[in-house]
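Engineer: coordinates only, no sequence provided:
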């Protein structure tokens, strides 16, 4: 038991500090459990090799994998983006309408498409709505993330946390979730949470990104942008842009070359510099002064706005923000080691990381999930970036490449995936048999299939109908999430088998002497919410559910009520930007500080803790059946 607690402590420290990526931490946990398990060095954890690797074959892991692919198929059709454009037309310049449109689209959709890709799709749509409607994106992007969490609690498939919780619930109390098991409470949470965001929440959000400021002013990089003229005797003459500045010696980038009134932007790496060329640099004052002192260049001025560094003849924007999601090749890399500029003919001017804006010495900084890069690139490079799953480009492409003709196919497939699970075929068959006296109808109960089977069938159908290309199904999977699930599922089993869950349950159950069952349930909701704020939502479910079930048994309460409380709390993590992936997606584009999530999320978390706990008591009761 102590060994398992020690492994949990190590995992928590690594999750919080991000010394290792979360998926690598999960694999480390899996390895430790097996090395210290039945087939390992010593039998401390009571986990065999088969149990240690069971997370890979677990139905929750495979179901999440399939749902990620299905969500990708839906996004390829452009149906969510089309809804986004309609909400843009509805919203106009009215903040209340913009909020209503953002919440009204992201919430319900997230009940049927995994909420993580929904936010990834809608970040550029909502950012464009904000800019076109003269509203700060800061007012809309946290509501977008929170609304997607509300919507994720409408159905079993709204979020990977629900699917994992269903699997753990089936193992602990033989009660997996049905498709619409908690939809009635999910609707209550969606309505209450939406009303909070529409009335109170947005008033607590500061305008971190001022309405009238462009990217140059927003990132405060004016002093890092300089225009210089190449001297006649400069050593830069007759060198290419790539070779012109020693990047090891100088922290600088050549953004543009202006010659005879013509402006050249990326790709300019092989362009030869001539005397008299005007170069637009990203460089600090000290670096520029060194170049001037060496009689390399002459100062010419400082660009003050984005318009100053975007050529007039370029029809599309050349400055854009990109968000780094989980699974991107950039995660854990630096700009130098990832060769980002060479791959995409793009220059990073600045980036935001966990609320900090980095403008200098960027090449060696490790990039993390949720970091937002401000880049300059040619329009075709930006289009390539927008089509790459390694990035979320924070504005919609002018000519999106969607498979709109496949919308009916994708919709029919999703209806089939949900329908075969949701419809009570046994009841329907018995009713038809009774009405028609045809006993064969009773065989309809065989049509009742688990979500694992229908989701995998849906993946096959997506490829067969051309909604997805075969090679795209691998790119659609967030492999770090899959490895995270595979690694932490055995940890929950170890907590259970070593008696750790019993011990923790007994300690919490002791509060039953001072609190009613409803109070203990509320404590579990709050505890899960706090834990989820510093580790992943999936990890908190695996750790908290065995303890919650054991506590319920010891105080004579219904374990399923406690399962629901933990599930809802883990799936609605509002307190920090790192507790839930959708919060990370909006962190950079909204220009938020860490405390912005606390300011808006803490009252919401407290409000929904009361609503959810009372809802569980009302709909399901707290006494064992």
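Structural biologist: Sure thing, it's come through. Note that the coordinates shown come from a computational prediction; the quantities given were computed from them, not determined experimentally.
Engineer: only C-alpha atoms from now on, for both contacts and neighbour counts.
Structural biologist: OK.
Engineer: how long is stretch 204-222 from one end to the other?
Structural biologist: Using Cα to Cα, to the nearest Å, the gap from the first to the last residue of stretch 204-222 comes to 29 Å.
Engineer: now do the strands in the chain.
Structural biologist: Here the chain has its strands, by DSSP state E, at 225-230, 252-259, 262-264, 278-283, 297-301, 319-323, 346-353, 356-358, 372-377, 392-393.
Engineer: which residues in the stretch 451-600 of the chain form helices?
Structural biologist: 451-464, 472-476, 479-497, 500-509, 517-532, 537-554, 559-571, 581-587, 594-619 (DSSP state H, counting those that start in this stretch).
Engineer: so which of those gets nearest residue 178?
Structural biologist: Across the helices of the stretch 451-600 of the chain, residue 178 has its closest neighbour in helix 451-464 (8.9 Å, Cα to Cα).
Engineer: wait, what's in contact with residue 64?
Structural biologist: The contact partners of residue 64, taken as Cα atoms under 8 Å, 6 or more residues apart in numbering, are 160, 163, 482.
Engineer: how about a cut-off of 6 Å?
Structural biologist: Residues counted as contacts of residue 64 (Cα atoms under 6 Å, 6 or more residues apart in numbering) are residue 160.
Engineer: ok, it to residue 81 distance?
Structural biologist: To residue 81, residue 64 is 23 Å away according to Cα to Cα.
Engineer: let's bring in a second one:
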């Protein structure tokens, strides 16, 4: 092993560890690794930035816009709502929903599907006295499975497609991955609806848990006439930065003021509602003119009225709030909302609210003012997982159907090789802009530039593996150990290695790391590389056993009240089912 190979492998191992332990945002970690390769001279500037003009990466950017256009028209929402209406059988309902979701996610980005349908499913569960934990994880799994059916079903497939084109190899046809994965999708969905449904837990959701335990972190103080800061602002009264406590609402007669601003005036008779470490309330009791209200039991329902609502939100993967303390993010003024509690890994973070540093997947219970919905429409910081009081304004249905027709036309043209995927997507986006299904501003907002940075940077990592000889070195090691057992043993090994990687780091990063190794193995074994590439493509998407492997798994983590072991119980059997089916189909079709 040369020094250059050792250097590349060391940087990649450190990158993977940083991704696993969430040292920073994924795109920053991968871009940093790429920068190290460029600055060290291993990659030229042209090689380092080649991924930013890759056809697969640019196609993903266009797909974001198309998915946003169809989501905006609310067609999927209406179909799912009709399927659930009057349906009392939970397993029959889940079977219908998962079949629809898998089909839709074959053509649309799965993240917005999960975000859109989570509040609808939770409301239906509440109305029918069912646990959302029986539905939300299957929802995520169905989108992942459906994404393997087509070229545009998941960003991972487009990434691998782009890397094939870069090497001068013909990329995937539109339904090529689907031919391999459709038996796995059917078997997996049957497993989820039958055995998996029984394995899934009956967990309470965060709102219910908070409601039951509200005494532990909700308390109210009564402002008496002797309070020395009467008619002064919250900040002047010293109530803005309290030890362990967070002022979330003021109840004044029948009026409720929330979120509380630093300029809000304190008046006699006000009831001040605090959340946080209620054990520190003794410090507040020492203030003259503040009396702890112990005679009445404070509940969450007391905190809301027509303008103020309780909302559960999950911190997104590309949130501007990541790795910031709540008090440093100016949360109240930025979102017109106060944080009541933060749950991480299904457990409440016991700390002063303002001092909690937010991470991807944290579930926040928010007390929101009237401007909250308007503010979050301009932000990608949260996935809202509870129904909002104000129903979404549905666009003209004709425009929605025009979007669908445009997408179907694109699929037909690409399937019959009449036009390339990138050109077809470009035409669809132009059409959507012309007929004003989306505005240019909405199109720009729908593109997740953080995801594109991650993918474009990952291309450079793959180039470094190939150029340094590290991919050849690893491929030779794998072939030397496993070749005596046959080509299928090698494909199984590559599948398992890719699958383990995607459970620990991002799916695109796993695919990009394994792609050059797979190409080298195919070269040494003198076989068609497509067989091995198909294995890593599906393996990198089939993330079921951890909440961190795929972003939709993380979105439902808090809202479903899941624990890490819940993913293992149902995810490991799913991983095995999909792997065995995929390997069998590859053997039948490719050999």
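Structural biologist: Sure, I can see it. On a predicted model such as this, the values are computed, not experimentally measured, just so you know.
Engineer: what's the TM-score here?
Structural biologist: Taking TM-score structural alignment, normalised by the length of the second structure as the basis, the two superposed chains have a TM-score of 0.93; 584 aligned residues with a Cα RMSD of 2.2 Å.
Engineer: that older thread, make TSV out of the strands of the first structure and add distance to residue 182 of the first structure and mean neighbour count.
Structural biologist: Shown next, in TSV, are the strands of the first structure (distance: least, Cα to Cα, whole Å; neighbours: other Cα atoms under 10 Å):
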stretch	distance to residue 182 of the first structure	mean neighbour count
strand 225-230	54	22
strand 252-259	53	21
strand 262-264	57	14
strand 278-283	53	24
strand 297-301	62	17
strand 319-323	33	23
strand 346-353	36	23
strand 356-358	39	16
strand 372-377	35	25
strand 392-393	32	26
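Engineer: any chance of the helices of the stretch 451-600 of the first structure in JSON lines, plus distance to residue 392 of the first structure and mean neighbour count?
Structural biologist: Output for the helices of the stretch 451-600 of the first structure, formatted as JSON lines (distance: least, Cα to Cα, whole Å; neighbours: other Cα under 10 Å):
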{"stretch": "helix 451-464", "distance to residue 392 of the first structure": "23", "mean neighbour count": "20"}
{"stretch": "helix 472-476", "distance to residue 392 of the first structure": "14", "mean neighbour count": "16"}
{"stretch": "helix 479-497", "distance to residue 392 of the first structure": "17", "mean neighbour count": "23"}
{"stretch": "helix 500-509", "distance to residue 392 of the first structure": "40", "mean neighbour count": "20"}
{"stretch": "helix 517-532", "distance to residue 392 of the first structure": "24", "mean neighbour count": "22"}
{"stretch": "helix 537-554", "distance to residue 392 of the first structure": "22", "mean neighbour count": "25"}
{"stretch": "helix 559-571", "distance to residue 392 of the first structure": "22", "mean neighbour count": "27"}
{"stretch": "helix 581-587", "distance to residue 392 of the first structure": "8", "mean neighbour count": "27"}
{"stretch": "helix 594-619", "distance to residue 392 of the first structure": "21", "mean neighbour count": "18"}
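Engineer: got TSV for the ones you listed, with distance to residue 182 of the first structure too?
Structural biologist: Converted to TSV, the helices of the stretch 451-600 of the first structure look like this (distance: least, Cα to Cα, whole Å):
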stretch	distance to residue 182 of the first structure
helix 451-464	16
helix 472-476	28
helix 479-497	23
helix 500-509	25
helix 517-532	16
helix 537-554	17
helix 559-571	8
helix 581-587	22
helix 594-619	9
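Engineer: can you tell me which of those is nearest to residue 27 of the first structure?
Structural biologist: Across the helices of the stretch 451-600 of the first structure, residue 27 of the first structure has its closest neighbour in helix 479-497 (5.2 Å, Cα to Cα).
Engineer: what range does the closest one cover in the second structure?
Structural biologist: Aligned using TM-score structural alignment, helix 479-497 of the first structure spans residues 449-467 in the second structure.
Engineer: the counterpart of residue 222 of the first structure in the second structure - how many residues pack around it?
Structural biologist: Here residue 222 of the first structure is matched to residue 215 in the second structure, going by TM-score structural alignment. Neighbours of residue 215 of the second structure under the rule other Cα atoms under 10 Å: 14.
Engineer: distance of residue 215 of the second structure from residue 539 of the second structure?
Structural biologist: According to Cα to Cα, residue 215 of the second structure stands 46 Å off from residue 539 of the second structure.
Engineer: residue 158 of the second structure now?
Structural biologist: In this view, residue 158 of the second structure and residue 539 of the second structure are 14 Å apart by Cα to Cα.
Engineer: one more: residue 336 of the second structure?
Structural biologist: From residue 336 of the second structure to residue 539 of the second structure the distance is 42 Å (Cα to Cα).
Engineer: residue 171 of the second structure now?
Structural biologist: For residue 171 of the second structure relative to residue 539 of the second structure (Cα to Cα), the value is 18 Å.
Engineer: same question, residue 472 of the second structure
Structural biologist: Separation of residue 472 of the second structure from residue 539 of the second structure (Cα to Cα) stands at 21 Å.
Engineer: could you do residue 567 of the second structure as well?
Structural biologist: The gap separating residue 567 of the second structure from residue 539 of the second structure is 17 Å, by Cα to Cα.
Engineer: stretch 55-74 of the second structure corresponds to what range in the first structure?
Structural biologist: The aligned range for stretch 55-74 of the second structure is 59-78, by TM-score structural alignment.
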